Structures are given as C-alpha cells and as structure tokens.
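Student: 3D, please:
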Amino acid sequence: MAISGVMNQRGTWVTAMVAIASFYVVFAIQTGGSLEIVVHTGLAAGFVALAIIGARTSSWILVAALLGHGVFDVFAGSVIANPAPGWWGPFCLGIDVVLALALGAMLWRGRTLD
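Tutor: The predicted structure is shown next:
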C-alpha cells in the first residue's frame, strides 16, 4: 500500500477490511457446510459494516475492526466451527495487527484519510 501510494485513501482500508473478512466465507464455502457458510457470512457482514461505518465516521473504527478481526482469528476455532486451515489464524492475526498498527500510527501522527 505504501509503495503504490494508496495508504492515505480511505477506500483502500475499507477494501482491505472487506477482503480480510471475506476469507473465512471462502473457506466455509470450500468445506461445504451450510451452517458454517451462514455463520461466517454473518460475521463477515459485521466486519464489513464496521469498515463502512469507519469510512463514514472515524478511521479509528477501521483500526478497531482490524484489531477485532485479529482477536477473532485467535479465538475463532475455540468458539465456532473454523473452516480455515490451521496456519491461517496466526498468519491473518499478524496481517491484521500490522495493518491496524500502521493505520493507527498514521492517525496518531495526525494524518487523515482522503
């Protein structure tokens, strides 16, 4: 994002959050469990809603959504059926935290999103 010059664009962060939330739906579709598809689609819709709300109100909500998804990655398998491969949770946690910290640092320094 930094190399391409789109880090200051609000839509970039919303798109990243939507993509991150969608992966569990894809994994649920691959496993073929209808209930898992419905549950993970609902969870993804919640994160998408947070991204949209964050884009329209406060970019700090995007930071919270990214961190929240990281926490979800840690606990998903112990609370609900987790269709993702075993390595996915720790990997996605790392991505979520790095993105949340990057956006949080930008906002803390007073940079705003376009």
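
Student: rest of the way, CA atoms for contacts and neighbours
Tutor: Fine.

Student: Report the secondary structure element holding Ser4.
Tutor: Under DSSP states H and E, no helix or strand contains Ser4.

Student: And this one, please, so the two structures can be compared:
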Amino acid sequence: MPTFVGIALALTVATFARLVGFDRDRAFYPFVLIIIASYYILFAVMVGDNAGLLTELVMFALFAVAAILGFRTSLWIVVAGLAMHGVFDFARSHLLEGRGVPEWWPAFCLAYDLTAALGLAAILLIGKRKPRSSGI
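Tutor: As a prediction, the model looks like this:
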C-alpha cells in the first residue's frame, strides 16, 4: 500500500502543479527535492536523536546541493537527485539506524521519488520536442 500511495501522491502533486502553473518556474522540482530530503531531519528531531541528526543534516546537504546545482544549470541533475533519493530511501534502512522513521516510509518515499523523477524527465523530454510543421 505505501508504494501505491507514493506513486499516486507524486502523480497528484505533479498534475496539480501543472494545472495551476506551479511547475512553470524551474524552481519547483528542485524545491520538491529539498523538501523530500528534509523529512529525515524531521524524523530525527521528533524522537530526539541528536546523534543521528548530524548524519541527517549531512545527507540533506548533499541533496540540497544537487537541487541548487540542478536549478542553476540543468534540471536533469534534479531528475538524478530525485532518483538517487529514492535509492537512498531503499538502502538507508540497511546503512543508517534512523530512529523515528516509520516502517512504511522507505517504500512510500522510494515510490514517490522515482515517480517524481520519471515525471520530471518526461516533462524535460517533451519540452525538447519541436512542434511539427503542417506542411502548408
């Protein structure tokens, strides 16, 4: 169920952003990456994991740098950052203790992150296509 909800939520957020025009600004998806990366800090603070907080801040900084670089240079870096955060979500439970992270979170966040990465990649690819001339 967490995987399905992650996919559905990512599609809903992307659709909503497209319909109301939030994603017209190139800052939208980099900002999404920053927000996604910040949740582990929240989890550490919620359970008072001061030792883990430093690790979470370092990991957050890596994804924030990717978001900033992607914003300033190429949104493809943001696509990679979203996808890598999904992989991080999957591998994280095997590498870091992560007290406070709900049991269902890695599957949910992996699904959300990969769906968002694929969605942004599709937007970038579609945007590069030139309209066909009608031959008139």
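
Student: Which parts of the first structure are helices?
Tutor: 10-31, 34-56, 59-79, 88-108 (DSSP state H).

Student: now those helices as JSON lines including mean neighbour count and distance to Ala2 of the first structure?
Tutor: Formatted as JSON lines, these follow (neighbours: other C-alpha atoms under 10 Å; distance: least, C-alpha to C-alpha, whole Å):
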{"stretch": "helix 10-31", "mean neighbour count": "19", "distance to Ala2 of the first structure": "11"}
{"stretch": "helix 34-56", "mean neighbour count": "18", "distance to Ala2 of the first structure": "19"}
{"stretch": "helix 59-79", "mean neighbour count": "19", "distance to Ala2 of the first structure": "17"}
{"stretch": "helix 88-108", "mean neighbour count": "17", "distance to Ala2 of the first structure": "10"}
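
Student: Let me have those helices in TSV, extended by distance to Ile3 of the first structure.
Tutor: Output for the helices of the first structure, formatted as TSV (distance: least, C-alpha to C-alpha, whole Å):
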stretch	distance to Ile3 of the first structure
helix 10-31	13
helix 34-56	22
helix 59-79	20
helix 88-108	14
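
Student: what does stretch 44-64 of the first structure rub up against?
Tutor: 10-11, 13-14, 17-18, 21-22, 24-25, 65, 69, 99-101, 103-104, 107, 113 (C-alpha atoms under 8 Å, 6 or more residues apart in numbering).
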